[in-house]
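**Q** this one's structure only:
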């Protein structure tokens, strides 16, 4: 299962960085290339999930129990930051890479509470990918055209959506057998 996990992670990274490391080649693929990349990403997600869920538990370190609280707070922040990419409120343009920043926060949060080898491979790999992706984007497009801020009420909508999305995510974790709150 570690092979599937690693293969899925490698495919995820390659599908994402292909556009940055070979832009002419990716452009030559046209719209058909978008479909190919989407299929590869879908397959990579399946491989990562299947590999992670089926991997043997090999402990590397034992996280202290209070890390669960830090994880939960960081996850709430990650959902909010991810949502900043779609906001049209005052927060629009405050951060260049909100989705990738959210992935970094998500990965660190999960590394704080999961000390097994599969978690370190998955979440550590996603953290490395997000850092690499930001570097590649910034190198390819060093100048960022910062969008103008919008209305503050849109940020209130973002907070509400964040809370609802966080509730759905914790519900999914519970449904999958991983209770995200200390008991």
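**A** Arrived safely, thanks for sending. None of these values were measured; they are calculated from a predicted model.
**Q** Could you use CA atoms for every contact and neighbour count after this?
**A** OK.
**Q** and the residue nearest to residue 140 when sequence neighbours are not counted, what is it in contact with?
**A** Ranked by Cα to Cα, 6 or more residues apart in numbering and with sequence neighbours excluded, the top spatial neighbour of residue 140 is residue 20, at 7.2 Å. Residues in contact with residue 20 (Cα atoms under 8 Å, 6 or more residues apart in numbering) are 136-137, 140.
**Q** Columns neighbour count on top of the residues you listed, output as CSV?
**A** Putting these into CSV (neighbours: other Cα atoms under 10 Å) gives the following:
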residue, neighbour count
136, 16
137, 15
140, 12
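**Q** Looking at those residues, which is nearest residue 96?
**A** residue 137 (10.3 Å; Cα to Cα).
**Q** and the closest one, how far is that from residue 42?
**A** Distance, residue 137 to residue 42, by Cα to Cα, to the nearest Å: 22 Å.
**Q** hold the first one in mind and look at this next one:
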């Protein structure tokens, strides 16, 4: 749990550094981008190592059928991650789509994982996303304009389905099949 906690702390600190200490971040210039990137890579590595090595301590038992909810929420989450990049019809209408995607990702994983390490990892990242949105709303958010319309949405949908398939394969490779117990 130490690696997981440290990784989560680095994730939050690296992301909030620019928001909470803008002058210090600006003073670093382009070096700051490299530093933040390195901290985020280290954070992800520590979270993965810590999560995989954490003792399973059950906190609650997920309800039967939550795999269906998880998969549906993950599709929505991945679509929201792509909204800013593909600039479809939702681009100027949704505030912080990537952060909302992160919150939904977090809830999806909490629906199917009821152990202590999952609560720390998924709950912690979900909480960070909410805090990040609150800070952005008070400081620097500007509504985007324009977009590609339905073409952007179509590109996002295709990308979402491809990414979902890739993520499902990685989860299968790691021993966590996403469609286990799911019947079509």
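**A** Happy to help now that I have it. Owing to the predicted nature of the structure, the values given are computational and were not obtained by experimental measurement.
**Q** Can you calculate the TM-score here?
**A** Overlay of the two chains. TM-score (TM-score structural alignment, normalised by the length of structure 1): 0.95; 181 aligned residues with a Cα RMSD of 1.1 Å.
**Q** In JSON lines, list the contacts of residue 20 of structure 1 along with distance to residue 170 of structure 1 and secondary structure.
**A** Shown next, in JSON lines, are the contacts of residue 20 of structure 1 (distance: Cα to Cα, whole Å; DSSP: H, G, I helix; E, B strand; the rest coil):
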{"residue": "136", "distance to residue 170 of structure 1": "32", "secondary structure": "helix"}
{"residue": "137", "distance to residue 170 of structure 1": "31", "secondary structure": "helix"}
{"residue": "140", "distance to residue 170 of structure 1": "36", "secondary structure": "helix"}
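**Q** Redo those residues as JSON lines? Include distance to residue 33 of structure 1.
**A** Converted to JSON lines, the contacts of residue 20 of structure 1 look like this (distance: Cα to Cα, whole Å):
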{"residue": "136", "distance to residue 33 of structure 1": "20"}
{"residue": "137", "distance to residue 33 of structure 1": "19"}
{"residue": "140", "distance to residue 33 of structure 1": "20"}
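**Q** Now the residue nearest to residue 140 of structure 1: which helix or strand?
**A** Per DSSP states H and E: residue 20 of structure 1 is located in helix 2-21.
**Q** The residue lying farthest from the centre of structure 2 in helix, strand or coil?
**A** Of all residues in structure 2, residue 27 has its C-alpha farthest from the mean position, at 28.3 Å, by Cα atoms, centre = their mean. Under DSSP: H, G, I helix; E, B strand; the rest coil, the three-state class of residue 27 of structure 2 is helix.
**Q** residue in structure 1 matching it?
**A** In structure 1, the residue matched to residue 27 of structure 2 (TM-score structural alignment) is residue 28.
**Q** where's that match relative to residue 51 of structure 1, distance?
**A** Where residue 51 of structure 1 is concerned, residue 28 of structure 1 sits at a distance of 33 Å (Cα to Cα).
**Q** and the residue nearest the centre of structure 1, how far is that from residue 120 of structure 1?
**A** Central residue of structure 1 (Cα atoms, centre = their mean): residue 103, 3.0 Å from the mean position. In this view, residue 103 of structure 1 and residue 120 of structure 1 are 15 Å apart by Cα to Cα.
**Q** And for residue 31 of structure 1?
**A** Relative to residue 120 of structure 1, and taking Cα to Cα, residue 31 of structure 1 is found at 35 Å.
**Q** one step back: the helix holding residue 20 of structure 1: how far from the chain's middle?
**A** Centroid displacement of helix 2-21 of structure 1 relative to its chain, using Cα atoms, centre = their mean, to the nearest Å, is 14 Å.
**Q** same question, stretch 31-47 of structure 1
**A** Computed by Cα atoms, centre = their mean, the chain-centroid distance of stretch 31-47 of structure 1 equals 16 Å.
**Q** Let's verify the residue nearest to residue 91 of structure 1 when sequence neighbours are not counted: helix, strand, or coil?
**A** What sits nearest to residue 91 of structure 1 in space, not counting adjacent residues and going by Cα to Cα, 6+ apart, is residue 149, at 6.3 Å. Secondary structure assignment for residue 149 of structure 1 (three-state DSSP): coil.
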